[in-house]
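Visitor: Generate coordinates for the sequence data below:
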Amino acid sequence: MSFDPASLVFSQPESATDIRASTVLPAHRENVEFRTEDGKLLVGELALPESGEISATLITLHPLPTHGGFMDSHVYRKASYRLPALAGVAVLRFNTRGTHSPRGTSQGQFDEGIGERYDVEAAVRFAVERGLPNRWLVGWSFGTELALMYGAVEPVASQVEGAVLLSPPLHRATDVHLKEWAASGKPLTVLVPEHDDYLQPAEAAERFSLVPQARVLGIDGAKHLWVGEKYAARVLDEIVDDVTEAGAGPHGLPRQWTGPVATA
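Guide: The predicted structure follows:
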């Protein structure tokens, strides 16, 4: 049985609530499906602000599904829980081909980042067709490979503003893809954990020097999976700073919420 976001139960606390890992803030959430050019039906969730204009749209690309990555990987889950309410940001999460989560299983099989090109294109096409504005790719680990390989070429390039990369391993993505990003001129922000298992800040700065417009930011103390509220919150602050005009504010996004909340 697929998880239904409408099953979340919201209550009104008497005082402000500290925002923790399982805190869910109000949003309009719906289960979505879209089909790829090669016929695979992908499942996901779209979280929209309850009211007001959408400041930006995140199209999230999750970590490696053969190592536990899926649309519910914790940074993306927290983005969908918080950003519609805190920053007016729409968050599209989905399972790439063959990936399973409580939402369901997308059709197809893991294809080492090759067939996943159609998944990226389908997600962006869905966002365009829904009229979601200011679209950005956000890739994490394996998802950064997809963003780098397919985000700066058509049909995706003309439909997104840029990308934010979390923990890029640069295994599948090559210098050819980095040069395509350079040629596109599109913004690229690269968040690199100090203690990453695959690519650490100094090497990342060297590799991404091929992209003059890339901003490479080393995050002290962080690891590849961004475990810990401190690091997840920092990632969300950096994303909002990059993709919205207002940004996260001088002290980052609020760490407390006054209003209805649910617990996941």
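
Visitor: C-alpha only now, for contacts and for neighbours.
Guide: Fine.

Visitor: Name the helix or strand for residue 191, please.
Guide: For residue 191, the element it lies in under DSSP states H and E is strand 188-193.

Visitor: ok, then the element right after that strand?
Guide: Tracing the chain C-terminally past strand 188-193 and defining elements by DSSP H and E, one meets helix 201-207 next.

Visitor: on that earlier part again, which helices and strands sit right next to the strand holding residue 191?
Guide: Based on contacts counted as 3 or more CA pairs under 8 Å, 6 or more residues apart in numbering; DSSP states H and E, the elements that strand 188-193 packs against are strand 162-166, helix 201-207, strand 214-219.

Visitor: Just name the most buried of those.
Guide: Mean neighbours per residue, mean count of other CA atoms under 10 Å, is largest over the helices and strands packed on strand 188-193 for strand 162-166, with a mean of 26.

Visitor: Next, format the helices and strands packed on strand 188-193 as a markdown table and append distance to residue 61.
Guide: A markdown table is the format used below for these (distance: least, CA to CA, whole Å):
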| stretch | distance to residue 61 |
| --- | --- |
| strand 162-166 | 10 |
| helix 201-207 | 20 |
| strand 214-219 | 19 |
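
Visitor: Can you tell me which of those is nearest to residue 44?
Guide: Closest approach to residue 44 among the helices and strands packed on strand 188-193 (CA to CA): strand 162-166, 19.7 Å.

Visitor: To compare with the earlier structure, here is another sequence to fold:
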Amino acid sequence: MEIRASTVLPAVRQDIELHTADGLTLVGELALPPEGKPVATLVCLHPLPTAEGMMDSHVLRKAANRLPALAGVAVLRFNTRGTESARGRSEGAFEEGEGERFDVAAALEYTEFHDLPNPWLLGWSFGTELALKWGHDPLVQGAILLSPPLRRATDEDLDAWAAFGRPLVALVPEHDDFLRPQEARERFSRVPQAEVVAVDNAKHLWVGEPYVRIVLNEIVERVNPAAHPLPTDV
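Guide: Here you go, the predicted model:
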């Protein structure tokens, strides 16, 4: 069977709640490999909620639908404060990426409490800003950024990640609406360990199965190289 956009592969899926230090309850889902323990964990940080971003934004949903089975990776998705999806609405209200620091911390605390191994941050658009600003936690193994706009995240945030020292991979669409590959290389040059991967013909929203496959393969190459490249049939 060819893996298509709508393919949902086996996983152990659990509705979860995260509890922030400032008293909010956030809704989410954890998808675990159908057999055995995960080798790594993706903590997904979704696009801008005021532009319909949420835990079900398609690349994150497809990561949860495929990677537990294909790569032995746990995928934790959640709605940041004030964000709603089919899973429900998280408490609170959108705070422009500032109060969301507590949301990132709550997700990482969940991975630690539940013994989820080797957490990597997977941010998309607004989620990349959260990763860069608030992801400097000793638990974090690295971060993968999809379509980083580098608007809320400043040069000071990049310098902080440089000092943090963990891997940083930015997947930048050729035709991105906010930050294209050449400027991305210039901006991320402040982070010696950063890798900018330009994706030809892609756009900010990664629409189209070929681009989803590129993204998921780039993710797996970093978090579980033994599972790379991903199969296209099951």
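
Visitor: what's the TM-score for these two chains?
Guide: Scored by TM-score structural alignment, normalised by the length of structure 2, the superposition of the two chains gives a TM-score of 0.99; 234 aligned residues with a CA RMSD of 0.7 Å.

Visitor: related to what we said a few turns ago, next, the mean deviation of the strand holding residue 191 of structure 1 compared to structure 2.
Guide: Strand 188-193 of structure 1: mean distance to aligned residues in structure 2 after superposition is 0.3 Å, counting by mean CA distance after the TM-score superposition for structure 1.

Visitor: in structure 2, what residues pair with that strand?
Guide: Residues 168-173 of structure 2 are where strand 188-193 of structure 1 lands when matched by TM-score structural alignment.

Visitor: Equivalent analysis for stretch 55-63 of structure 1, please.
Guide: The counterpart of stretch 55-63 of structure 1 in structure 2, counting by TM-score structural alignment, spans residues 39-47.

Visitor: Could you do stretch 102-119 of structure 1 as well?
Guide: Correspondence between stretch 102-119 of structure 1 and structure 2 is established over residues 86-103, with TM-score structural alignment as the criterion.

Visitor: Off-centre distance for the matching stretch?
Guide: A distance of 16 Å separates the centroid of the chain from that of stretch 86-103 of structure 2, by CA atoms, centre = their mean, to the nearest Å.

Visitor: counterpart of residue 60 of structure 2 in structure 1?
Guide: Pairing criterion TM-score structural alignment: the partner of residue 60 of structure 2 within structure 1 is identified as residue 76.

Visitor: Verify the stated contact: that match with residue 93.
Guide: Yes. Using CA atoms under 8 Å, residue 76 of structure 1 is in contact with residue 93, at 7.2 Å.

Visitor: Could you tell me which residues touch both of the two?
Guide: Contact criterion CA atoms under 8 Å, 6 or more residues apart in numbering; residues shared by residue 76 of structure 1 and residue 93: residue 60.

Visitor: What strand or helix carries the residue lying closest to residue 133 of structure 2 once chain neighbours are set aside?
Guide: Using CA to CA, 6 or more residues apart in numbering and skipping the chain neighbours, the partner closest in space to residue 133 of structure 2 is residue 157 (5.6 Å). Secondary structure from DSSP H and E places residue 157 of structure 2 in helix 155-164.

Visitor: Provide a list of residues in contact with the residue positioned nearest the centre of structure 2.
Guide: Residue closest to the average C-alpha location in structure 2 (CA atoms, centre = their mean): residue 122, at 1.9 Å. Each residue near residue 122 of structure 2 by CA under 8 Å, 6+ apart is listed here: 42-45, 128, 131, 143-146.

Visitor: for residue 171 of structure 1, same thing?
Guide: Taking CA under 8 Å, 6+ apart as the contact definition, residue 171 of structure 1 lies against residue 145.

Visitor: at 10 Å what do you get?
Guide: 141-142, 144-145, 198-199 (CA atoms under 10 Å, 6 or more residues apart in numbering).

Visitor: can you pick the most crowded of those residues?
Guide: residue 144 (30 neighbours; other CA atoms under 10 Å).

Visitor: Residue 22 of structure 2 versus the alignment partner in structure 2 of that residue, what's the distance?
Guide: With TM-score structural alignment as the criterion, residue 144 of structure 1 lines up with residue 128 in structure 2. Using CA to CA, to the nearest Å, one obtains 22 Å as the distance from residue 128 of structure 2 to residue 22 of structure 2.

Visitor: What ranges does structure 2 have for its strands?
Guide: Listed in chain order, the strands found in structure 2 under DSSP state E are 12-19, 25-32, 40-45, 73-78, 84-85, 88-89, 119-124, 142-146, 168-173, 194-199.

Visitor: before we move on, back to that, pretty sure the match of residue 144 of structure 1 contacts residue 158?
Guide: No. The pair residue 128 of structure 2 and residue 158 fails to qualify as a contact (CA atoms under 10 Å) at a distance of 11.5 Å.

Visitor: Give me the common contacts of the two.
Guide: residue 150.

Visitor: Could you check stretch 66-78 of structure 1 and say which residues are buried?
Guide: Along stretch 66-78 of structure 1, the positions that meet the burial threshold by neighbour count (16 or more other CA atoms under 10 Å) are 69-78.

Visitor: Check stretch 49-64 of structure 1 too.
Guide: Those buried within stretch 49-64 of structure 1 under the rule 16+ other CA under 10 Å are 49, 54-64.

Visitor: For the residues you listed, please prepare CSV with the additional fields distance to residue 126 of structure 1.
Guide: Converted to CSV, the buried residues of stretch 49-64 of structure 1 look like this (distance: CA to CA, whole Å):
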residue, distance to residue 126 of structure 1
49, 18
54, 16
55, 18
56, 15
57, 12
58, 12
59, 10
60, 13
61, 14
62, 17
63, 21
64, 22
